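Enquirer: Return atomic coordinates for the entry below.
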Amino acid sequence: MKLKANLTLRQVGNEHIIVEPNQGMVDLSKVFTLNETAAFLWKELDGQDFEKDAVVQLLMDNYDVDEDQAQQDAIALLDHFRGQGLLVD
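Expert: Next up is the predicted model:
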């Protein structure tokens, strides 16, 4: 799977948002807010093909979580991204 290519992660103050630029303009009807962990994962995975296991490994390497929790969190995040149309399978 891959993150949708035409999306851009921006930081506005303390918020991390994903926007879809359209002909040089930002479509504010399609803005997605990410928490800091999801924004970190977005930055790490942007532009590359990956599997769930890569997300799990990033979580375990960078946060104090065991493998079971990382698996659950990766599944939840990827399901959310997929549901919002942010992933290309």
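Enquirer: From now on I want contacts and neighbour counts done on CA atoms only, so please keep to that.
Expert: OK.
Enquirer: Next, work out how far apart residue 39 and residue 9 are.
Expert: Distance of residue 39 to residue 9, given as CA to CA, to the nearest Å: 8 Å.
Enquirer: could you list every residue that touches residue 58?
Expert: Residues near residue 58 by CA atoms under 8 Å, 6 or more residues apart in numbering: residue 41.
Enquirer: Give me the common contacts of residue 39 and residue 9.
Expert: Contact with both residue 39 and residue 9 is made by residues residue 16, according to CA under 8 Å, 6+ apart.
Enquirer: Most distant residue from the centre of the chain?
Expert: Here the chain reaches farthest from its C-alpha mean at residue 23, the gap being 22.9 Å by CA atoms, centre = their mean.
Enquirer: Just give me how far stretch 63-71 sits from the chain centre.
Expert: In this view, stretch 63-71 has its centroid 17 Å away from the chain centroid, taken as CA atoms, centre = their mean, to the nearest Å.
Enquirer: and for comparison, fold this next one:
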Amino acid sequence: MRIKQGFKLRTVGKEYIVAGEGLAQIDFNKLISLNRSAAYLWQEVEGKDFDEQTLADLLVSKYDIPAGQALADAADIATNWIEAGIAER
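Expert: Have a look, this model is predicted:
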């Protein structure tokens, strides 16, 4: 999967926001708020191909959590990004 082109992570105060930029995102009329962990993942995979395992490996290395928990969390994040229209398979 990949983050869709034209979406950028911004920091507004202490919040992490994904917003659409450019004509391709002209009908994207919402902002997506990410928590610190999701923003970390976004920064690590932006511009790259990735899958749930990639996200899980990043979570394990950063937060030292069990692999099973990381994979479940990564699958949730990937699903949320796809449903929000900011990532695609």
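Enquirer: Quick check: TM-score for this pair?
Expert: Between these two chains, after superposing, the TM-score reads 0.89 (TM-score structural alignment, normalised by the length of the first structure); 87 aligned residues with a CA RMSD of 1.7 Å.
Enquirer: Wait, residue 30 of the first structure touches residue 21, no?
Expert: No: counting by CA atoms under 8 Å, residue 30 of the first structure stays clear of residue 21, with 9.4 Å between them.
Enquirer: how much space between the residue farthest from the centre of the first structure and residue 85 of the first structure?
Expert: In this view, residue 23 of the first structure and residue 85 of the first structure are 20 Å apart by CA to CA.
Enquirer: Could you do residue 6 of the first structure as well?
Expert: From residue 6 of the first structure to residue 85 of the first structure the distance is 12 Å (CA to CA).
Enquirer: cool, and residue 36 of the first structure?
Expert: 20 Å.
Enquirer: now swap in residue 15 of the first structure and tell me
Expert: For residue 15 of the first structure, the distance to residue 85 of the first structure equals 20 Å [CA to CA].
Enquirer: before we move on, what about residue 50 of the first structure?
Expert: As judged by CA to CA, residue 50 of the first structure and residue 85 of the first structure stand 16 Å apart.
Enquirer: And for residue 35 of the first structure?
Expert: Residue 35 of the first structure sits 18 Å away from residue 85 of the first structure, taking CA to CA as the criterion.
Enquirer: where along the second structure do the helices fall?
Expert: For the second structure, applying DSSP state H gives helices covering 36-45, 52-63, 67-84.
Enquirer: Show me what the shortest one is packed up against.
Expert: Here helix 36-45 of the second structure touches strand 7-12, helix 52-63, going by 3 or more CA pairs under 8 Å, 6 or more residues apart in numbering; DSSP states H and E.
Enquirer: most tightly surrounded among these?
Expert: Mean neighbour count, computed with mean count of other CA atoms under 10 Å, is highest for helix 52-63 among those, reaching a mean of 17.
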